[in-house]
Every structure is written in C-alpha cells, then in structure tokens.
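S.K.: Build me a model:
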Amino acid sequence: MTADMSDTTQDRDRVDVMAAAPAAYHAMVAFQQAAGGELDARLAELVRVRVSQINGCAFCVDLHTRAAREAGESEQRLHLLAAWRETALFRPAERAALSLAEAVTRLPAAGVPDAVYAEAAAWFDESDLAHLLWTIAAVNVWNRVAVSTRMGLLTQPV
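M.R.: All right, here's what the predicted structure looks like:
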C-alpha cells in the first residue's frame, strides 16, 4: 500500500524528502511494489507492520495496519502481532516470515542466524523468499526515512 503522502503531517524542521528528492521517492515506491512480488498481501502487510513496530515508526505502523485490514487481516491478529511468538494464531509459514523479519531488522553482528533462515527457506520457495527479503529491506528503508524526518500520522481518522 502506498499512501498519498500529502495527507501526512511532518516536523517542519525536517526535510521533506518527497519534495526535495522526488526521483528517489518514486524509485522507492517502485522498489516497494517490485519487492512484494507475488507474496500474499496479508503476509506482506504483517511483516511490514512488525518491522515498523520494531523500528518505532508510528506512520508506517498506522499505514500498514490499515493495509493489512484492507487485505482481510483480523483485528485480533493485528493486536497480537507484537507478541506473535506467544500465540498460536499465526501459521508456521507466517511465524517463519516474522522471525526472519525480526532477524533482518535487528541484524546481529553475525547476520541472520542459520536456523531462522533455514526455517523461512523451508516454507517459501526461492522466489517468495527473495521477495520476502526485499519486502523486509524496503520497509526498513521507509521506516528509517519516516522516523528520521519525524513523519506524522495520516491526518484522516480510521
């Protein structure tokens, strides 16, 4: 989901990266769309929400929670996403994707643990695994830009 960014609030002391570097912004939009590939929309949005939670990006949590709802995700699972390891509501493939998303986002010095990668590779074919990794990378970029510029929430209420 790509929002109309004109509906956001932003700290006036920070650069408006969309206006100041529109080519880079449009390239990121295209990258995000290509990154998702044929991934299930609900899974992709769960991953985007979880990564955004870890990175503390309120704008992205809000945006991707809305997109997850639009893709058919349940309120209960969205509410429990931060504690996904503690509930049986998430299927094994989703758990593998969320574990990979957390490992890539927190990226320890030794890299993604082999066991985490192997679990994801057991559930996803090469194409889906590649698109999952690109999706994780893309949302991490968006999070860092939004947090760095103090991008606010979408102004329209839920």
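S.K.: make it CA atoms for all contacts and neighbour counts henceforth
M.R.: Fine.
S.K.: in what helix or strand does the spatially most central residue of the chain lie?
M.R.: With distances taken as Cα atoms, centre = their mean, the chain has residue 48 as the residue nearest its mean C-alpha position (1.7 Å). Of the helices and strands defined by DSSP states H and E, residue 48 is found in helix 41-55.
S.K.: One more: residue 152?
M.R.: Here residue 152 is covered by strand 151-154, with elements defined by DSSP H and E.
S.K.: tell me which strands and helices that strand is in contact with?
M.R.: Judged by 3 or more Cα pairs under 8 Å, 6 or more residues apart in numbering; DSSP states H and E, strand 151-154 is in contact with strand 8-10, helix 58-70.
S.K.: ok, the residue nearest to residue 142 when sequence neighbours are not counted - contacts?
M.R.: Sequence neighbours aside, residue 60 is the residue nearest to residue 142 in space, at 7.8 Å (criterion: Cα to Cα, 6 or more residues apart in numbering). By Cα atoms under 8 Å, 6 or more residues apart in numbering, the residues touching residue 60 are 48, 49, 52, 142, 143, 146.
S.K.: for comparison, sequence B:
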Amino acid sequence: MTISQNTEAAHTHTPRMDLFALAPDVYKAMVALDRAARAGVDPQLAELIKIRASQLNHCAFCLEMHTRDARGLGISEEKIVMLSAWEEASGYFTEKERAVLALTEAVTVLTDGFVPDEVWEQAAKHVEEQELAQIIAQIFVINSWNRIAVTTRKTPTGPR
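M.R.: Alright, predicted model coming up:
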C-alpha cells in the first residue's frame, strides 16, 4: 500500500472497538503505568516525548491530546510545529531535549533492532540515570498508548 492509499484509507476509518470498555483492567493498568512513568520527568519534556512518538506512529488521537496538553503547559506553538523537524530546528530545542528526542525516535522506531550507542550516550550525558529510566518508561508507555489507539482506530475529537 502506498502512502497516498494509506492516507485515503485513513479518512474512511471508523473506530473498531472501545478496547477499554471491553478490557477495563487493561485500561486501569495502563493508567497506573502512565502515572508511574511520569514521576520525576519534567511535564514539558514528557509532552515533547509523547508528541514525537505519536508523530512517528501516526496516532492522530494522541497527537491531538498531547499538543493540547503541551499548549496548556506553555509550550509555544512554534516549538510544537517544529517538533516534526527537530533535528533541523536546533534553535527551538535544548541539548537535553534534542538528546531525549533522539532517544524517543530510536526506541519508537527500532529500525536497526537496537538503540544506537551514540544515541544512548548523548541522552545519558544530558540526563541523570534516574530521570533517564523514567524517560525510557515515558517512551514505551506512549508507544503502547499509540498502538492501542491506532489499532482500534480511536479518532480525535476534532477542532475546538
């Protein structure tokens, strides 16, 4: 399937199921895991992680939610827009944010089957080990939420 076919098909998608109504214990566990993963991570950095992973996973539902949350935390519209091209938009992101975004991409995509040493080392250079553990948790939790939303075709609520 080509990208344009994929995009055309996406416009006709309707939700498949309400997974959380059918598996409420899974929802409760995900919420608890999400809460645990957030501990000790700067809320603005957490939203950048969530937005970038959601962009990579094509999760419109999570993108809508987390861009709204990011705005609510005071992240500028310009920074949110530039997030999809963060590597070229160095003036918008701190070195720590750039290191965490690189780690987010490496963990989310895993194209080579592993997180490259240089990506890990850069993140470890800018983030204390305890916070790094929490950031890794943030990354795998948002990837789990994305996979649930994309698989069940959870739809965004639309413009407000």
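S.K.: quick one on the thing from earlier: might one say that the residue nearest to the centre of the first structure is in contact with residue 139?
M.R.: Yes. The criterion here is Cα atoms under 8 Å, and residue 48 of the first structure meets it with residue 139 at 6.0 Å.
S.K.: circling back to that earlier point, if I look at the residue nearest to residue 142 of the first structure, how far off is residue 140 of the first structure?
M.R.: Distance, residue 60 of the first structure to residue 140 of the first structure, using Cα to Cα, to the nearest Å: 10 Å.
S.K.: Tell me the residues that contact both of those two, please.
M.R.: What both residue 60 of the first structure and residue 140 touch, as defined by Cα under 8 Å, 6+ apart, is the set residue 52.
S.K.: just to revisit the earlier point, separation between the aligned partner of the residue nearest to residue 142 of the first structure in the second structure and residue 123 of the second structure?
M.R.: Taking TM-score structural alignment as the alignment basis, one finds that residue 60 of the first structure is matched in the second structure by residue 62. From residue 62 of the second structure over to residue 123 of the second structure the distance is 24 Å, taken as Cα to Cα.
S.K.: and what of residue 25 of the second structure?
M.R.: If you go by Cα to Cα, the gap between residue 25 of the second structure and residue 123 of the second structure works out to 34 Å.
S.K.: Who has more neighbours out of the two?
M.R.: residue 123 (24 against 11; other Cα atoms under 10 Å).
S.K.: Contacts only, for that one.
M.R.: By Cα under 8 Å, 6+ apart, the contact list for residue 123 of the second structure reads 96, 99, 100, 103, 132.
S.K.: one more time with 10 Å, if that's ok
M.R.: 95-104, 117, 129, 132, 135 (Cα atoms under 10 Å, 6 or more residues apart in numbering).
S.K.: Output those residues as TSV; include the columns distance to residue 73 of the second structure, secondary structure and neighbour count.
M.R.: Listed next are the contacts of residue 123 of the second structure as TSV, based on distance: Cα to Cα, whole Å; DSSP: H, G, I helix; E, B strand; the rest coil; neighbours: other Cα atoms under 10 Å:
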residue	distance to residue 73 of the second structure	secondary structure	neighbour count
95	20	helix	15
96	18	helix	16
97	16	helix	21
98	19	helix	20
99	21	helix	21
100	18	helix	27
101	18	helix	25
102	22	helix	22
103	22	helix	25
104	20	helix	28
117	32	helix	9
129	25	helix	12
132	21	helix	18
135	18	helix	26
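S.K.: which one of these sits closest to residue 3 of the second structure?
M.R.: Residue 3 of the second structure lies nearest to residue 104 out of those, by Cα to Cα, at 23.2 Å.
S.K.: May I ask which helix or strand encompasses residue 78 of the second structure?
M.R.: Going by DSSP H and E, residue 78 of the second structure is in helix 77-82.
S.K.: Which part of the first structure matches that helix?
M.R.: Alignment note (TM-score structural alignment): helix 77-82 of the second structure is matched to residues 75-80 of the first structure.
S.K.: What of stretch 121-130 of the second structure?
M.R.: Under the criterion TM-score structural alignment, stretch 121-130 of the second structure matches residues 118-127.
S.K.: Comparing the helix holding residue 78 of the second structure with the first structure, how large is the average distance?
M.R.: Aligned to the first structure and superposed, helix 77-82 of the second structure gives a mean residue distance of 0.4 Å (mean Cα distance after the TM-score superposition for the first structure).
S.K.: list the buried ones in that helix?
M.R.: 79, 80, 82 (16 or more other Cα atoms under 10 Å).
S.K.: Residue 94 is in contact with the first one, correct?
M.R.: No. In this structure, residue 79 of the second structure sits apart from residue 94 without contact. The criterion is Cα atoms under 10 Å, and the distance is 11.2 Å.
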